[in-house]
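Participant: Structure for this input, please:
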Amino acid sequence: MRYIILMGFCLLLSSMAANAQKKAKLSDEQLLDLVQQQTFRYFWDFAHPVSGMARERSNQAAYGDEVVTTGGTGFGVMAIVVATEHKWITRTAAAERLLKMVNFLRKADSYHGVFPHWLNGNTGKTIPFSRKDDGADLVETSFLLQGLLCARQYFDANDPLEKELRDKINATWQETEWDWFTQGGQQVLYWHWSPNNGWSMNHEIRGWNECLITYVLAAAAPRYAVSPEVYHHGWVNNIYFRNDREFYGIKLPLGLDYGGPLFFSQYSFLGLDPRGLKDRYANYWEQNLRHTLINREHCIRNPKGFKGYSGDCWGLTASDTYDGYNAHSPENDWGTISPTAALSAFPYTPAYSMQALKHFYYTLGDKIWSQYGFTDAFNETKQWYATSHLAIDQGPIVIMIENYRSGLLWKLFMSCPEVKQGLNKLGFETVAATKK
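Facilitator: Model prediction:
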C-alpha cells in the first residue's frame, strides 16, 4: 500500500512538473527539444526492466504487463540514438542499454531468425498477437532491424562495449532468413510463419503501405537475401500499388485513395531517406509529401463536420480511439486526431506540423500532455482524450522531428553498406536532397 501511495505521489509531481513546463512560452527550437526529450522517456524510463525493450503500451491491457513489442523497440532504439546525440543520456548508458536489449533478443524466441510481434519481456517467450499469429512477424522484425542498424552505425567507437554491441547486432542481422519468407521461392514475401500454424496466415506483403523497408532489407541482407524479382513482382504487383488520381486537387502517385493512414509515409522512412529517393515507380519524397498534404487538407475541409478539425488540428493514422483501436484515414474518419500523425510528418510539412504542435501543446496540453509527451489520440466530438501511449506512435515523433532537424537517422541508416547495395540492387536512385 505504501508503494502504491508513493507511486501515485510521484505521478502527481510528474504531472505538475509537466503542466508547469507547458505554461511557459517557448521558442520553436525549445518546444521541439521538449517534445523529443519528454517523448523519449517512454523508451528510457518506461522500458521493460529485464529486457530493456519497449512496452507495447502504457496502459494495462488484456494481454498483461509483460508484453514488449518488436517493431516499437526498433523505434525506441532510434530514439535512444537521438537522446545520446543530444546528451540527454550518456553514450555509455545508451550503449549499455542497447547491449542489454540485444543480449535479450539473442536468447529470445525467433523463427528462422525472425522475431514475433510480441515477446514476454521477462522470459523472451512469444506472446501470440492473435490465435494463429504466434510465430515470426517479418514486418515487425524489419522495423527492429532498421533501428539496430542505425545503432550499429552510430556506436562506432573502438572500445569493448561498443564493439560487442556492433558484433551482436551484426549476428542478429545476418541470421535473419529473409528468403524463407518467400514460402518456397515464390516472388513475394509473406508476413508470418508459425511452427504451430505454418503459413496459414497466408498474408502476402504487397504495396503500397508501410512495408517498403521490409523489401529493402530483404534485398540488402548479407545472407539469405531475396532477388530483385521478389520486389518487382511481389511488392509492386498489387491493384492498390499505383494510384495517379487527384484528391482535393493533389495528385497521389501510389497507394489507396486519399493515401490511407499517415503511418504509411512514416514507418519505413524513419531510417530510409526519402529525399531524392526514386525508382522506376515513384519519387518517394513526392509520394510522402502529397500523402501528408491530402491528409491535412481532408481535416481542413472536414466533410463530416467533426469538432476541432482545422489547419491547426490535423492528422489521421492508426491509434487508440474512443471505442478501441482503429487505422484512421480520410476514408475511415471517425473524428479522432492522433498527434503522432502530424508530428511524425515534420520532415515533409515542417510549417504545418509546427502549427499542429503548438495547438496540441498550448491549446490542448491540459488534456493530452503527460510525462511521456502527448497521449495517443483525442476526439473532441466525443469529448474523449486518451491517457494511453503506444510505442509505435511515440517513437516516430522523436525520430522524424530529428530527421527534420538534422537528418541524423537518415544519415546513419543510409550509410550502411548493405543498405546501399540493396537499394542499388532494386534499382533505386539515392541522391539525398539538402535540408531546406
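
Participant: When you work out contacts or count neighbours from here on, use the C-alpha atoms and nothing else.
Facilitator: Noted.

Participant: how about Gln60, secondary structure?
Facilitator: Assigned by DSSP: H, G, I helix; E, B strand; the rest coil, the conformation of Gln60 is coil.

Participant: I'd like the distance between it and Leu390.
Facilitator: Computed with CA to CA, to the nearest Å, the distance linking Gln60 and Leu390 is 11 Å.

Participant: Of those two, give the one with the bigger neighbour count.
Facilitator: More crowded of Gln60 and Leu390, by other CA atoms under 10 Å: Leu390, with 20 against 12.

Participant: Mind listing residues that contact the helix or strand where Leu98 lies?
Facilitator: In the assignment (DSSP states H and E), Leu98 maps to helix 91-107. By CA atoms under 8 Å, 6 or more residues apart in numbering, the residues outside helix 91-107 that reach it are 51-53, 77, 80-81, 84, 124, 155, 161-162, 164-165, 168-169, 172.

Participant: What residues sit buried inside the helix or strand containing Tyr352?
Facilitator: Using DSSP H and E, Tyr352 maps to helix 350-358. Within helix 350-358, the residues scored as buried using 16 or more other CA atoms under 10 Å are 350, 352-358.

Participant: Before we compare anything, build this one as well:
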Amino acid sequence: MSYTSQSAFALEPQDLELLKKIQKDSFQYFLVYSDPETGLTLDSSRSGSPASIAATGFALAAISVASTNGWLSYREAYQRIDRTLNTLEHKAAKKNGFFYHFLDPKTGNRAWGSEVSSIDTALLMAGVLIAAASFRGTEIETRARKLYEEVDWPWMLNNTFLFAHGWKPDQGFLPYYWDTYSEHLILQALALGSETHPVPEQVWEEWERRKDSYNGTEIVYSYTGSLFTYQFPHAFIDFRDLNDREVNYATNSEKATVANQEFCALHSAEFESYQQERWGLSACLGPDGYKAYGAEPGTAYHDGTIAVHASIGSIVFTPEASMRMIRTLYDEFGDQLYGRFGFKGSFNLDRNWWANEYLAIDQGLIVLMLENYLHDGAVWMRFMSNPEIERWVKRTNLKSAA
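Facilitator: Presented below is the predicted three-dimensional model:
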C-alpha cells in the first residue's frame, strides 16, 4: 500500500485507534455543516459561511466512506447523496455544467460574487464520481454520471490548451490559467477522461512541469510549495502505478513532503513552531488571514503557521513522520486544537495563535487520505474504477510504474 521506503513502517495499536478517531470525528463536520434541505456543505464552520462546491464534493466522497465504515447506514448515506444531487441538478447556479465556487446553502444561488470555478467544479465532480462508484446499479450512479457528463470541459479552455481558473458573467474568463504543476491534476484527469465533452490530448502536454532541487532531490514543484497541491488530486487518483514519462507524481509528492519537513527543520531556529520536528506548511488560516504557506521549491512564504491537514494529508507519502506529527498535535496541543470535529485548521506558536474553526476541504482531505491509508487505498480503488479515469490514463499514455 505504501509508496517506497516508507513501507516498513507499522502503526502502534494506540496510533491506529487515534487515526480512526480523527477520521470519524472529522467526518462529523459534513453531517453538521451541510444544509439539511439542500445537502450543500458550508465552506467553513465560521458563522455566515456560504456553501462551497469543493466542500460539497468532499462531502459526497466522505458520506460514501461513512457508509462503508458503518458511521451511516446505507439508507441514510443514500438519502443524503440523493438530496445533494437533486440540488446540483435543479437548484445550484452553474454555466455549461461548471458550478459557481460559492453558493447560498439554502437556495443554491451564487454567493459572494464568486466565479464559475474550474478547479472547484473538478473537486465536486471527483466526489460525484466517488458517489457513483459507491452506489453502483442505483439511480445515484445514473444521476451522478449525468452531472459529470454535462460539464463542458473545452469551454473552460477559452480557445487555448490551458484551463482558465474561472469565469464571471460581468467580465468573462479570468486572466489566470492552470499553466504549471498544481492541484489541477484532478481537473486534467476528469476533462481528458470525459466521453461527452473531452478536451484535446494537447491539454495534458501544455502545462509546464517545472523542476528544481531541494537538498539534492529533484521535484516537480507547485508555485507556492503548499502541501495541499501535492495532496488534493491524490485523495482521489492513485498515481502509484502511473508514470508521466520519467515522473511519478506519487513519488514526487513524497519528495515534496520530505522537503517540507526539511525546510521546517532548517528554519527551526527562527520559529518555535518548527522546533522538535514540527512541520506542515500548506494553505490555511493564519494570524494575518488565509495564506498560501509553503516550502521550497516554490515561493515558500511562511511565518511559523502550521496547517494541521498538511501532516495528516501526507500520511500515505510519509507515514512515519506524519504519525509522529499527528501524535504531537494530539498529545501536546489537543486542548487548543482538538474539538468535536477533530483538529481545527492551524496554529502559530510564535504568535500564540490558534485557529478556532474548521475548513471543509481540510476535513474532507483528512477523511479521504486516512481512508486510503487505513483501508488499502479504498477511495483510490473506487475512483480509478470509473471508465472515464481509465480513458484519461490511456489518452495521456501514462505508463505503468511496474
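
Participant: Which parts of the stretch 151-300 of structure 1 are helices?
Facilitator: Ranges of helices in the stretch 151-300 of structure 1, per DSSP state H, counting those that start in this stretch, are 160-174, 212-220, 228-230, 284-301.

Participant: Okay, buried residues for the helix holding Leu98 of structure 1 please.
Facilitator: Buried residues in helix 91-107 of structure 1, defined by neighbour count with 16+ other CA under 10 Å: 91, 94-105.

Participant: Please identify which pair of the buried residues of helix 350-358 of structure 1 lies farthest apart.
Facilitator: Greatest spacing in the buried residues of helix 350-358 of structure 1, by CA to CA: Pro350 and Lys358 (12.1 Å).

Participant: To which residue of structure 2 is Glu429 of structure 1 aligned?
Facilitator: Using TM-score structural alignment to pair residues, one finds that Glu429 of structure 1 aligns to Lys399 in structure 2.

Participant: Out of the helices of the stretch 151-300 of structure 1, which gets nearest to Gly71 of structure 1?
Facilitator: Nearest to Gly71 of structure 1, of all the helices of the stretch 151-300 of structure 1, is helix 212-220, at 11.8 Å by CA to CA.

Participant: counterpart of the closest one in structure 2, which residues?
Facilitator: Residues 185-193 of structure 2 are where helix 212-220 of structure 1 lands when matched by TM-score structural alignment.

Participant: mean per-residue distance, the matching stretch to structure 1?
Facilitator: Taken over the aligned residues, the distance from stretch 185-193 of structure 2 to structure 1 averages 0.8 Å (mean CA distance after the TM-score superposition for structure 1).

Participant: what's that stretch in contact with?
Facilitator: The contact list for stretch 185-193 of structure 2 (CA under 8 Å, 6+ apart) reads 118-119, 122-123, 125-126, 153-154, 197-201, 203-204, 232-233, 237, 388-393, 395.

Participant: What's the PyMOL syntax to select whichever of those residues are buried?
Facilitator: For the buried members of the contacts of stretch 185-193 of structure 2, the matching PyMOL selection, counting by 16+ other CA under 10 Å, is:
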select buried, resi 118+119+122+123+125+126+153+154+197+198+199+201+203+204+232+233+237+388+389+391+392+393
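
Participant: Could you tell me which of the contacts of stretch 185-193 of structure 2 belong to strands?
Facilitator: Among these, no member falls in strands (criterion: DSSP state E).

Participant: picking that back up, winner for burial among the helices of the stretch 151-300 of structure 1?
Facilitator: Mean neighbour count (mean count of other CA atoms under 10 Å) peaks for helix 212-220 among the helices of the stretch 151-300 of structure 1, with a mean of 25.

Participant: how much does that one deviate in direction from helix 160-174?
Facilitator: In terms of direction (axes from the mean of the first three to the mean of the last three CA atoms, to 10 degrees), helix 212-220 of structure 1 departs from helix 160-174 by 90 degrees.

Participant: from the middle of its chain, how far away would helix 212-220 of structure 1 be?
Facilitator: From the chain centre to the centre of helix 212-220 of structure 1 is a distance of 16 Å (CA atoms, centre = their mean, to the nearest Å).

Participant: Aligned counterpart of Gly71 of structure 1 in structure 2, please.
Facilitator: Looks like Gly71 of structure 1 aligns to Ala54 there (TM-score structural alignment).

Participant: quick one: that match and Leu124 touch, right?
Facilitator: Yes - counting by CA atoms under 8 Å, Leu124 is a contact partner of Ala54 of structure 2 at 5.0 Å.

Participant: Between those two, point out the one with more neighbours.
Facilitator: Shown here are Ala54 of structure 2 and Leu124; by other CA under 10 Å, Ala54 has more neighbours (28 against 25).

Participant: Tell me how far the more buried one lies from Asn158 of structure 2.
Facilitator: Relative to Asn158 of structure 2, Ala54 of structure 2 is positioned 22 Å away (CA to CA).

Participant: Mind listing residues that contact the helix or strand hosting Gly72 of structure 1?
Facilitator: Assessed by DSSP H and E, Gly72 of structure 1 sits inside helix 70-85. With contacts defined as CA under 8 Å, 6+ apart, helix 70-85 of structure 1 is touched by 37, 40, 43-44, 53-56, 89-91, 94, 98, 115-119, 139-148, 150-151, 154, 391-392, 395-396, 398-399, 402, 408-409.

Participant: rewinding a little: distance check, the match of Gly71 of structure 1 against Asn352 of structure 2.
Facilitator: Ala54 of structure 2 sits 30 Å away from Asn352 of structure 2, going by CA to CA.

Participant: Likewise for Pro233 of structure 2?
Facilitator: In this view, Pro233 of structure 2 and Asn352 of structure 2 are 32 Å apart by CA to CA.
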